[in-house]
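**Student:** Fold the following, please.
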Amino acid sequence: MARLVTFLGSINVGGNRIKMVDLVTALTDAGFRDVSTVAASGNVILTDDRDPSMLEIQLESVVEQTFGFKSCAMVRTQDEIRYAIDENPFHGTGPRYGSDKMVHSIFLSQQPDKSAVDALIEEHRSKGSERLALGDRVLFLDYVHGVGVSSLSNKVLERRLGCKGTARNMISLKRILDKMVA
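**Tutor:** Now for the predicted structure:
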């Protein structure tokens, strides 16, 4: 049985409020094992041996049926979380707020077309100071001045890359990895 993390998108942003205890209960009632959360933003750690793509569908369904809104679920292994930290070229280099607060790994539902990523990077060069790079089913992004002031919103990224995604900063990812290996 593998320890996995699920990143649920759209949790506790906008009107999509969920208490983590209620999320744990809903997932446990749906048959998931060893369910715990990290922070109040839809980071769920669980133990499972099923195919991650099937788990994503099941997790999305539980959230929609129980809480009444759509969420995307990205299931990743410990190694994939470690990769999202270690291979992020901006990790430890951000100029603001202790560097890692603005540096994100955006977990993607599929590998985007490299030409779409290259076009986004080229177009954005003249529009903002954010830095972007592509990994394996992850987009590395340094928001530099903050997510709230960036034109690279999740909706823009999803539209441009042709896939869903949900972001976590380096500080959160390190906490999640620590809890996964504990």
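**Student:** switch to C-alpha atoms for all contacts and neighbour counts from now on
**Tutor:** Noted.
**Student:** ok, which stretches of the chain are helices?
**Tutor:** Taking DSSP state H, the helices of the chain run over residues 20-29, 52-67, 78-86, 114-124, 154-161, 170-181.
**Student:** what inclination does the first one have with respect to helix 52-67?
**Tutor:** To tie it back to what came earlier, the one meant is helix 20-29. Going by axes from the mean of the first three to the mean of the last three C-alpha atoms, to 10 degrees, helix 20-29 is angled at 120 degrees with respect to helix 52-67.
**Student:** ditto for the shortest one
**Tutor:** Direction vectors for helix 154-161 and helix 52-67, defined by the same axes, to 10 degrees, enclose an angle of 150 degrees.
**Student:** Assess the claim that F140 and I106 are in contact.
**Tutor:** Yes. Applying C-alpha atoms under 8 Å as the test, F140 and I106 come out as touching, 6.2 Å apart.
**Student:** Second input sequence below; structure requested for side-by-side comparison:
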Amino acid sequence: MKKASKDSVSGSGRKFCAFLRGVNVKGTNMKMAEVCAVFEKAGMKDVSSVLASGNILFSSEKEEEELKRILEKSMSEHFSYEAFLFVKSQQEIETIFRETPFEANAEYHIYIFVGVEGIAKILMTEFEKSRKASGEEAQLMGRNFYWKISKGNTLDSEFGKILGRKKLKDSFTSRNLNTFEKVLKKL
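**Tutor:** The predicted structure is shown next:
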């Protein structure tokens, strides 16, 4: 029998956040209450959302990979689009947030990327090849990729344009540091 992890919830399972990619951008519009209902129908417990960008908190006894398959299938069927999401446990989210290498700064966005195994190294390679904006930085910490870019330059930077490539769309999603903090406070 497994020991309860420090991120377990009595009776409901472990706590997770599913980070959905491409929600409420480029015509993929959905209400978070409806997304939460899809998660509940798929068997998730204690479902709630954080912001309208597709951060869904829930509890489950299942493992991350199985949750990813179940939830992507449920979302794809319900909303008639190809859903991509990345599931992280409460413990993983705490670690990702704690390891953030950049200090919060009102003039910069700090993005944290979650995705498939190995994507952080691919993103770092692409970042290293790209022309940098003033003050733009990136770092790998463990298996995670972090990017700092001055406000107003996210989509105009060379690296920002690389992030929009279709071949990468099912490999990762990103959230800013503030979103991660809000997710952690609600978990």
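**Student:** tm score of chain vs chain?
**Tutor:** Scored against TM-score structural alignment, normalised by the length of structure 1, the superposed chains reach a TM-score of 0.83; 171 aligned residues with a C-alpha RMSD of 2.2 Å.
**Student:** Tell me which of F140 and I106 of structure 1 has more neighbours.
**Tutor:** Shown here are F140 of structure 1 and I106; by other C-alpha atoms under 10 Å, F140 has more neighbours (26 against 22).
**Student:** Let me see the contact set for that one.
**Tutor:** Contacts for F140 of structure 1 (C-alpha atoms under 8 Å, 6 or more residues apart in numbering) come out as A84, N88, P89, F90, V103, H104, S105, I106, L132, A133, L134.
**Student:** try it again with 6 Å
**Tutor:** N88, H104, S105, L132, A133, L134 (C-alpha atoms under 6 Å, 6 or more residues apart in numbering).
**Student:** S49 of structure 2 too?
**Tutor:** By C-alpha under 6 Å, 6+ apart, the contact list for S49 of structure 2 reads N55, I56, L57.
**Student:** So the second one is in contact with C17, correct?
**Tutor:** Spelled out, that is I56 of structure 2. Yes. I56 of structure 2 is within contact range of C17, at 5.4 Å (criterion: C-alpha atoms under 6 Å).
**Student:** So for the two, which residue has more residues nearby?
**Tutor:** Taking other C-alpha under 10 Å, I56 of structure 2 and C17 do not tie; C17 has more neighbours (26 against 22).
**Student:** For the more buried one, what is the corresponding residue in structure 1?
**Tutor:** Aligned by TM-score structural alignment, C17 of structure 2 pairs with V5 of structure 1.
**Student:** And Y81 of structure 2, by the same measure?
**Tutor:** Under the alignment (TM-score structural alignment), Y81 of structure 2 maps onto F69 of structure 1.
**Student:** do you know how far the counterpart of I85 of structure 1 in structure 2 is from F113 of structure 2?
**Tutor:** By TM-score structural alignment, I85 of structure 1 lines up with F97 in structure 2. Separation of F97 of structure 2 from F113 of structure 2 (C-alpha to C-alpha, to the nearest Å): 11 Å.
**Student:** And A42 of structure 2, by the same measure?
**Tutor:** For A42 of structure 2, the distance to F113 of structure 2 equals 26 Å [C-alpha to C-alpha].
**Student:** Would you check how far apart the aligned residue in structure 1 for L57 of structure 2 and Y143 of structure 1 are?
**Tutor:** Under the alignment (TM-score structural alignment), L57 of structure 2 pairs with I45 of structure 1. Distance, I45 of structure 1 to Y143 of structure 1, using C-alpha to C-alpha: 26 Å.
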